[in-house]
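> Take this sequence and fold it.
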Amino acid sequence: MTTLVTAALAAQEAAVVPDTIRKWVQLGHLAPAGRRGRAHLFRLEDVFAAERATRRAHERRRGD
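Below is the predicted model of the structure:
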């Protein structure tokens, strides 16, 4: 069984702020894997994949 985490814990694990997790969801880079009440829950592997993808896109835009 895959462990699901809150946006706050996902942000902590990916070394970003919780607003970044919400932004990734809004932009379609990350999809919630479940809910606990009103809170979205995420798989850490999805969070890390979104972080890698957004970092690569950012680096391409900057020309790094």
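> going forward, measure contacts and count neighbours with C-alpha atoms only.
Fine.
> can you give me the strands for this structure?
4-6, 34-36, 39-43 (DSSP state E).
> Distance to Gln12 and mean neighbour count for the ones you listed - can I get that in CSV?
Shown next, in CSV, are the strands of the chain (distance: least, C-alpha to C-alpha, whole Å; neighbours: other C-alpha atoms under 10 Å):
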stretch, distance to Gln12, mean neighbour count
strand 4-6, 10, 20
strand 34-36, 18, 12
strand 39-43, 13, 18
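> Output the ones you listed in JSON lines; the columns should cover distance to Glu13.
Below are the strands of the chain laid out as JSON lines (distance: least, C-alpha to C-alpha, whole Å):
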{"stretch": "strand 4-6", "distance to Glu13": "10"}
{"stretch": "strand 34-36", "distance to Glu13": "18"}
{"stretch": "strand 39-43", "distance to Glu13": "11"}
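> quick one more, to check against the first:
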Amino acid sequence: MLAPTLIPGPLAAAEAGVAPATIRKWVQLGRLAPAGKAGRAQLFRLEDVFAAERSARPRTAPATLRG
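Now for the predicted structure:
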């Protein structure tokens, strides 16, 4: 089994369509945990970043069917 690819915060932010500060805020709030470090840089699994992004989205009411 392959090890997951770890990416730095700024790249993770770009992939998720958010600002790097948002990634840092998610870590601070406990919504996202770094999967590793490279020097001082935190590294993340992309699937974890996407999961945090999905959980941060506002929930919308389901559309009703009109007939």
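> what about the residue mapped onto Ala11 of the first structure from the second structure, neighbour count?
With TM-score structural alignment as the criterion, the equivalent of Ala11 of the first structure in the second structure is Ala13. As a burial measure, Ala13 of the second structure scores 21 neighbours (other C-alpha atoms under 10 Å).
> so what's Ala13 of the second structure closest to, chain neighbours aside?
In space, and not counting its chain neighbours, Ala13 of the second structure is closest to Pro20: 5.2 Å by C-alpha to C-alpha, 6 or more residues apart in numbering.
> doesn't Val27 make contact with the one you found?
No - under the criterion of C-alpha atoms under 8 Å, Pro20 of the second structure is not in contact with Val27, lying 11.0 Å apart.
> Now for the residue nearest to Ala13 of the second structure, how many residues are close by?
Summarising burial for Pro20 of the second structure: neighbours were counted as other C-alpha under 10 Å, giving 16.
> next one: the one 5 residues further on
By the criterion of other C-alpha under 10 Å, Lys25 of the second structure has 13 neighbours.
> The first structure: which residue goes with that one?
Aligned partner of Lys25 of the second structure by TM-score structural alignment: Lys23.
> give the contact list for that match.
If you count contacts by C-alpha atoms under 8 Å, 6 or more residues apart in numbering, Lys23 of the first structure has none.
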